[in-house]
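Undergrad: Let's see this in three dimensions:
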Amino acid sequence: MSPLQNRICLTIAGLASLLGLSAAQAMEPDELFEKVSPSVWVVVTNDSQGKPMASGTAVVIAEGRLVTNCHVLAKSSSFTVHREKISFPATLEYPDVERDLCQIKVNNFYAPSVLIGLVDRLRVGQKVYAIGAPRGFEETMSDGMLSSLRMGKDGQLRYIQITAPISHGSSGGGLFNTRGELIGITSAGEDATYAQNINFAVPAQWILELPERGQAALDKPRTATRNPAPIAPAQPKPAVAVTPKIAELSESCQASFKQYLQLPNPRAFAISSNGHCGYAWSGGGGSVSGFGVSAGPRAIRYCIQGGGSSCRTYMVDNEVVDE
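TA: Coordinates of the predicted model:
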């Protein structure tokens, strides 16, 4: 690990350790906004000709470092961070596409950083605040409650479900508790045409692991180049693509799974413990249309919307990720 990486890790870990030393009282909404909103910035992505493509949000986690959702940066050739009339060029530092978290670097950037809240303090029913730039409207705050903690099959937290409204442009924004601690990065929201108050964030605690996981992701292509492995003979695709059937699903979901396999990538299929399902894909949204966020959280959302209990991602593109 380089000195810079080590310094970032220590800075973030140091912020987290402060949580155990502080018994901060709950703040009023206006007080909380005044404290943490300077750490929330707009991200504007550009195409190869420098023309704006889309916008999202990012949160300052250390000096010159911000975190956003990776899908915010997807397909862009360059991007900048903005607040009011101030703009800075930024670069990608650490990508963790699997968790949809990307750390970005901004030179000569000294905005205040947030404190990171840990997952073992999260409770269903607690008050939360989302701050971001929905539809490009920067410094927007909404409130709600933590409505569920969505676990993976391994028993680890995958998504924080919230009722606080978020929209296109909120991706990468901050989810805060009443003490002003960052507990999540907002990543997916429901189209109100189909359902309300079903929105998701990824745990902020994952930020502590981002430098290590991101560096590992960056090292993979270089390792493969330095030590090329022998090319193995082509293997037949798994039988699931030929005779799709998931034993725990209802017949209607078996039919939905067959439809899912005909959709373009990127796509995701979610299943539940009581036989329900949901799916999403990049172009058309999914079982119900969304606003273009990553397919995994939307597939889980549609599974929940259809009555699913303990919904989890079963397949991403053509790969079974949770059996």
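Undergrad: For the rest of this, base every contact and every neighbour count on C-alpha atoms.
TA: Fine.
Undergrad: residue boundaries of the strands in the stretch 151-300 of the chain?
TA: 157-162, 174-176, 182-189, 199-203, 267-271, 277-281, 285-286 (DSSP state E, counting those that start in this stretch).
Undergrad: which one of those strands lies closest to residue 10?
TA: Nearest to residue 10 among those is strand 182-189 (17.4 Å), distances taken as C-alpha to C-alpha.
Undergrad: related to what we said a few turns ago, how about the strands of the stretch 151-300 of the chain in JSON lines, adding mean neighbour count and distance to residue 148?
TA: As requested, the strands of the stretch 151-300 of the chain are exported to JSON lines (neighbours: other C-alpha atoms under 10 Å; distance: least, C-alpha to C-alpha, whole Å):
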{"stretch": "strand 157-162", "mean neighbour count": "23", "distance to residue 148": "5"}
{"stretch": "strand 174-176", "mean neighbour count": "29", "distance to residue 148": "14"}
{"stretch": "strand 182-189", "mean neighbour count": "30", "distance to residue 148": "13"}
{"stretch": "strand 199-203", "mean neighbour count": "27", "distance to residue 148": "9"}
{"stretch": "strand 267-271", "mean neighbour count": "29", "distance to residue 148": "17"}
{"stretch": "strand 277-281", "mean neighbour count": "31", "distance to residue 148": "18"}
{"stretch": "strand 285-286", "mean neighbour count": "20", "distance to residue 148": "22"}
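Undergrad: Could you also give me the structure for this second sequence? I'd like to compare it with the first:
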Amino acid sequence: MAPHFTRRRRTSLAAGLGLGLWLGLAACHAWALTPEEVFRKVSPAVWTVKGDRGNNQTAIGSAVAVTSGALATACHVVDGAVSVTVTQGPITLRIARILRDPDPSRDLCVLTSESPLQLPAVQIVPAGELRVGQRVFAVGSPHGLERTLSEGLISALRPRAPGQLPIVQTSAPVSSGSSGGGLFDTEGRLVGVTDSIAPGGANLGFAYPAQWVMELPQRVTAELTTWRDLLKTTGVMLGPDGEPAPSGHAELSNLQALPAIGADPTPVHNAYRQFLLQARPRIFLITSDHKFGTATNSAALTEHLKGCAERKVTCAAYAVDDTVVWGKQKSN
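TA: Okay, the predicted model is just below:
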């Protein structure tokens, strides 16, 4: 069975997604809003996410607009998807790219839409302002019920490791389908991106601090050096600008040009569709023992190369970023 690896993007990231705009950190505080006012303010920014995984399987979650064309969500909502859409009432938008946090332990993704959302971005609360006991509101699509509002408190702030921003624990009720939605304060500012619920605990949910979203472009850019060194390990030839050299084998979107792996081309075609949905940096890998998959961060690529070495098989890149490199690689 073909393994599936993890994913990522590059230096044009901030400009391409407009992520430089999402540091709307308020210097002063407004009066607390009523629950009705909070919902009226933030609900236009909350969308339902649908990830088509093929074979009539669809994952449903939530997302919150952080720029006019980008939404934050939990990665597990879109894992394994060959196409992703976001909906809000009668509006459906197709997602063009999925950007993932370079740290595989962070289940944080940013979705870029093919068409601008034409909505004001939510304002993000610095993690240092969060307090246990603070009143918060969750807005998402539990069980697909679009833009559902629930209320609770910040129950705890739990650092996962020294020096890291804390995970936000909340008593605001969240359910399956809420993942990726927004957790907001009484001013309608984004506190966190809902990530998970505890089984059997109706008032025990968790959210990633919204400040992580702000840090994502810099984190992805910082990983580029490690990523490019690993590309060389796979035999990918890089030009003076650090970009992979095209082989001329095929156009990037041509599924029919993929090497034949097994009698049924569907698995490799679906895996490649998942690759095309990922933001840069990204690599589609094929091994000499007929396995394939996508990696978009250095940790995932390292793990894949380690697995190839242990099996004593050849790893080969079919495509890197927006370039097909198949057949134009140095031998390892």
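Undergrad: still on that earlier bit, let me have the strands of the stretch 151-300 of the first structure in CSV, adding distance to residue 104 of the first structure as columns.
TA: Shown next, in CSV, are the strands of the stretch 151-300 of the first structure (distance: least, C-alpha to C-alpha, whole Å):
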stretch, distance to residue 104 of the first structure
strand 157-162, 22
strand 174-176, 15
strand 182-189, 14
strand 199-203, 17
strand 267-271, 26
strand 277-281, 26
strand 285-286, 27
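Undergrad: looking at these, which is closest to residue 15 of the first structure?
TA: Comparing the strands of the stretch 151-300 of the first structure by C-alpha to C-alpha, strand 182-189 comes nearest, at 10.9 Å.
Undergrad: what's the closest non-adjacent residue to the equivalent of residue 127 of the first structure over in the second structure?
TA: When the second structure is aligned by TM-score structural alignment, residue 127 of the first structure is paired with residue 135. Nearest non-adjacent residue to residue 135 of the second structure, counting by C-alpha to C-alpha, 6 or more residues apart in numbering: residue 153, 4.5 Å away.
Undergrad: what's the neighbour count on the aligned partner of that neighbour in the first structure?
TA: By TM-score structural alignment, residue 153 of the second structure lines up with residue 145 in the first structure. Using other C-alpha atoms under 10 Å, residue 145 of the first structure has 18 other residues around it.
Undergrad: Kindly confirm my reading that residue 145 of the first structure forms part of a helix.
TA: No: counting by DSSP: H, G, I helix; E, B strand; the rest coil, residue 145 of the first structure is not found in a helix; it is strand.
Undergrad: which residues touch residue 140 of the second structure?
TA: The contact partners of residue 140 of the second structure, by C-alpha atoms under 8 Å, 6 or more residues apart in numbering, come to 46-48, 61-63, 146-149, 177-182.
Undergrad: With residue 94 of the second structure instead?
TA: Residue 94 of the second structure makes contacts with 83-86, 113-115, as judged by C-alpha under 8 Å, 6+ apart.
Undergrad: The same query, at a cut-off of 6 Å, please.
TA: Applying C-alpha atoms under 6 Å, 6 or more residues apart in numbering to residue 94 of the second structure gives the contacts 85, 113-114.
Undergrad: now swap in residue 204 of the first structure and tell me
TA: By C-alpha under 6 Å, 6+ apart, the contact list for residue 204 of the first structure reads 183-184.
Undergrad: Try it again at 7 Å.
TA: Residue 204 of the first structure makes contacts with 116-117, 182-185, as judged by C-alpha atoms under 7 Å, 6 or more residues apart in numbering.
Undergrad: ok so, going back, my read is that the match of residue 153 of the second structure contacts residue 122, right?
TA: No: the criterion here is C-alpha atoms under 7 Å, and residue 145 of the first structure misses it with residue 122 at 11.0 Å.
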